[in-house]
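Engineer: Show me how the following folds:
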Amino acid sequence: MIEGLQQRFAHVNGIRMHYVEKGEGPLVLLCHGWPESWYSWRWQIDALASAGYRVVAPDQRGYGQTEAPEAVEAYDILHLAGDLVGLVNALGDEPAVLIGHGWGAAVAAHAALLRPDRFHTLGLLSVPYMPRRARRPALHFQQITQERHFYQEYFQQPGRIERELEEDIGRALLGILYTASGDGVRAAPSVNFASFDKTTRLVDNLTLPDDLPSWLPETALKFFVAEFERSGFRGPINWYRNIDRNWELTGFLDGARISQPTLFIAGELDGVLKMAAKDFEQLELNVPRLRKKLVIPGAGHWIQQERPAQVSEAILEFLAAERAGQSHAD
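Structural biologist: Have a look, this model is predicted:
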């Protein structure tokens, strides 16, 4: 465990949320993606705290030691963004830097759109800001899954993917983490659990390494496995089961642009850059105050774990520049 790390709980937005905290200074909130936990930020927590920031990383709704409500609708984007607002309020009503990875980036983008008074600076890792589409996601799923499964469509059937993943949580997590990493893409470029043959299961489309990669030591893998043994996958998968509902709830965000100073970081081999190619290309348009668009060669989806030093350095440079700019403005 990280030296000096504090384990805490807060009652926010109707749930009991677990988070870790380290350091003193301006507040930085780090939001993980699927299937991870606060622990995916372990390197950045240390680096940011050492640089003079108060760093908070929660287990998001349904993950780890945070509560997992039963209702699927309890995981829609308004609940998820509301959790972050509630956490900031519980931490002392201080506006925060908000940084998210994967699903955490999607939630961070919406939280920034909805509450710029609470989140004044934004970092998005792996998933670019995706403005609301004219067509509902369900129609897109129907179009692209005529011949092959798409993982987000595959997740919609209640219970199916939970049973698959929970048959062997260690194998499932290792396979997902390795397959979507830069190492996994290079080792088996044709293996892809995002899009797979309909005669197979998602867990049949994973690459397993002969040896653990350096960025995923046994201690880290064991931590992730223990957390999902605790929580199961129902809550985290329910985030995906709200994709269409999120579209229905956010008609007021049509054409919305993110106004905060923003940093974007992704790995060169991250499959999301292909899935969201248009959003990646149009980031400068949809995020007018985009400060930097960093693509790290050879890295995959788990960018803050695969390239921790580069990601921490980029975040610290970005935050230092913003603080200097605010000081000059004052």
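
Engineer: contacts, neighbours, all on C-alpha from now
Structural biologist: Fine.

Engineer: Helices of the stretch 151-300 of the chain, start to end?
Structural biologist: All helices of the stretch 151-300 of the chain, identified by DSSP state H, counting those that start in this stretch, fall at 151-154, 160-167, 169-179, 182-187, 218-231, 234-240, 243-249, 272-275, 277-281, 283-286.

Engineer: so where do the strands sit in the stretch 1-150 of the chain?
Structural biologist: Ranges of strands within the stretch 1-150 of the chain are 6-12, 15-22, 27-31, 54-58, 96-101, 119-125, 148-150, based on DSSP state E, counting those that start in this stretch.

Engineer: Please render these as JSON lines that adds distance to W215 and mean neighbour count to the earlier fields.
Structural biologist: Shown next, in JSON lines, are those (distance: least, C-alpha to C-alpha, whole Å; neighbours: other C-alpha atoms under 10 Å):
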{"stretch": "strand 6-12", "distance to W215": "24", "mean neighbour count": "14"}
{"stretch": "strand 15-22", "distance to W215": "21", "mean neighbour count": "20"}
{"stretch": "strand 27-31", "distance to W215": "19", "mean neighbour count": "25"}
{"stretch": "strand 54-58", "distance to W215": "20", "mean neighbour count": "25"}
{"stretch": "strand 96-101", "distance to W215": "17", "mean neighbour count": "25"}
{"stretch": "strand 119-125", "distance to W215": "17", "mean neighbour count": "25"}
{"stretch": "strand 148-150", "distance to W215": "27", "mean neighbour count": "19"}
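
Engineer: Also this sequence, please, to line up against the first:
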Amino acid sequence: MFHSSDFPKPTLISVNGVKLEVFEAGRQNAGKPIVLCHGWPEHAFSWRYQMAALAAAGYHVIVPNQRGYGNSSRPTEVTDYDIAHLSGDLIALLDHYGYENATFAGHDWGAMVVWGLTLLHPKRVNKVINLALPYQERGEQPWLAFMEEILGDDYYFVHFNRQPGVADAVLEEHTTQFLRNLFRKNVPPAPPQPGMAMTSLARAEIPLGEPMMSESELAVFVSAFESTGFTGSINWYRNLDRNWHLLADVNPIIQQPTLMIYGDRDVIPKFERLPEFVPNVEVVSLDCGHWIQQEMPDETNQVILRWLKQQVAD
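Structural biologist: From the prediction side, this is the model:
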């Protein structure tokens, strides 16, 4: 059981025109940075089980609440949340600490940011560790139109873009219920239901599966989103097509050594052609759902630490 009081106290750091709330462990290991990037709707706290383990293994662990989250800045312009800004924040964070490059780890949307960061700023990333969300092939069609065609206009990525403000309000009205219903494990597989999944989840009175964290852990996420609302974090989704355009001219191949960790019960499909785009990838699957590093913290730590050790040995 993790006690939220064990989580490090944050520092507010000014970078790239915003302030980021940054949590650190292992400052004594300066020179071996690893930056952990959370997903949606999460918080730096989602890496609570990895920070001490990585610090003990000799890393300077840097975990920002990215823009839109926690006590970090929440710009009002939607375009301030595109991949150029999100990756720019991380580059500026490296500059703040005086690091030429770092290992970056991302989960869910954090993985999307780490993939984009590595494409846009390859010299600043020495290794990649991504969880849940594999590399997204850019394709001929902007991502949103592609998703709308395949998954329909109720798919939450599409809904967030086509009906701005609607989901934000529902999630804010049911913050505790939404997050309690979302952070579950061992959820029985079920066919997709009509309607928009995230707003349906927020309104559902009975959660499925089992709680994935304690009430005190859940309270960290709930209090953060009660304070911020959801719009800043959802604005990441509202830049999907903008990101597609911003990545038009980059080399799509990621050469860095990469670890990709999937949850076998996650609804996000694995990307069978991953090695075409990420030739130096090792793929590991764990028997869990989407919230990999929180659902199976010890196993996740073992996989990451073994892989990092292997990279040093190679």
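
Engineer: returning to that earlier point: let's have the strands of the stretch 1-150 of the first structure in CSV, adding distance to E73 of the first structure.
Structural biologist: Shown next, in CSV, are these (distance: least, C-alpha to C-alpha, whole Å):
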stretch, distance to E73 of the first structure
strand 6-12, 17
strand 15-22, 14
strand 27-31, 20
strand 54-58, 21
strand 96-101, 22
strand 119-125, 25
strand 148-150, 22
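
Engineer: So which of those strands is nearest L113 of the first structure?
Structural biologist: Nearest of those to L113 of the first structure, taken as C-alpha to C-alpha: strand 119-125 at 8.9 Å.

Engineer: Can you tell me what L36 of the second structure aligns to in the first structure?
Structural biologist: Using TM-score structural alignment, the equivalent of L36 of the second structure in the first structure is L30.

Engineer: Please identify the helix or strand for W307 of the second structure.
Structural biologist: helix 297-313 (DSSP states H and E).

Engineer: okay, and that helix goes to which residues in the first structure?
Structural biologist: Under TM-score structural alignment, the match for helix 297-313 of the second structure in the first structure covers residues 308-324.

Engineer: Of all the residues in the matching stretch, which ones are buried?
Structural biologist: Within stretch 308-324 of the first structure, the residues that count as buried by 16 or more other C-alpha atoms under 10 Å are 308, 311-312, 314-316, 318-319, 322.

Engineer: What mean distance separates it from the matching residues in the second structure?
Structural biologist: Stretch 308-324 of the first structure, aligned to the second structure and superposed, deviates on average by 0.9 Å (mean C-alpha distance after the TM-score superposition for the first structure).

Engineer: now that stretch, how far from the centre of its chain.
Structural biologist: 19 Å (C-alpha atoms, centre = their mean, to the nearest Å).

Engineer: repeat for stretch 181-201 of the second structure
Structural biologist: 19 Å.

Engineer: Also stretch 10-25 of the first structure?
Structural biologist: Relative to its chain's centre, stretch 10-25 of the first structure lies at 17 Å (C-alpha atoms, centre = their mean).

Engineer: Identify all contacting residues around it.
Structural biologist: For stretch 10-25 of the first structure, contacts defined as C-alpha atoms under 8 Å, 6 or more residues apart in numbering pick out 4-9, 38, 45-46, 48-50, 52-61, 64-67, 69, 79, 82-83, 86-87, 90.

Engineer: Start and end of that stretch, how far apart?
Structural biologist: The straight-line separation of the ends of stretch 10-25 of the first structure (C-alpha to C-alpha, to the nearest Å) is 20 Å.

Engineer: what's around E172 of the second structure, how many residues?
Structural biologist: 19 (other C-alpha atoms under 10 Å).

Engineer: ok, it to T228 of the second structure distance?
Structural biologist: From E172 of the second structure over to T228 of the second structure the distance is 9 Å, taken as C-alpha to C-alpha.

Engineer: ok, back up a step: out of the contacts of stretch 10-25 of the first structure, which end up buried?
Structural biologist: Judged by 16+ other C-alpha under 10 Å, buried ones among the contacts of stretch 10-25 of the first structure: 5, 38, 45-46, 48-49, 53-61, 64-67, 69, 79, 82-83, 86-87.

Engineer: what residue of the first structure matches up with L246 of the second structure?
Structural biologist: Per TM-score structural alignment, L246 of the second structure is aligned with L249.

Engineer: I'd like to know how many residues surround that match.
Structural biologist: Neighbour count of L249 of the first structure, defined by other C-alpha under 10 Å: 12.

Engineer: ditto for G25 of the first structure
Structural biologist: 13.

Engineer: Which residue range of the second structure does stretch 118-127 of the first structure align onto?
Structural biologist: Per TM-score structural alignment, the counterpart of stretch 118-127 of the first structure in the second structure is residues 124-133.

Engineer: Give me the contact list for the matching stretch.
Structural biologist: Counting by C-alpha under 8 Å, 6+ apart, residues outside stretch 124-133 of the second structure touching it are 91, 100-109, 111-112, 114, 117-118, 256-263, 266, 268, 290-292, 304.

Engineer: Stretch 310-327 of the first structure now?
Structural biologist: So stretch 310-327 of the first structure is contacted by 43-44, 47-48, 51, 123, 261, 263, 265, 291, 303-304 (C-alpha under 8 Å, 6+ apart).

Engineer: what about 6 Å?
Structural biologist: For stretch 310-327 of the first structure, the external contacting residues (C-alpha atoms under 6 Å, 6 or more residues apart in numbering) are 44, 304.
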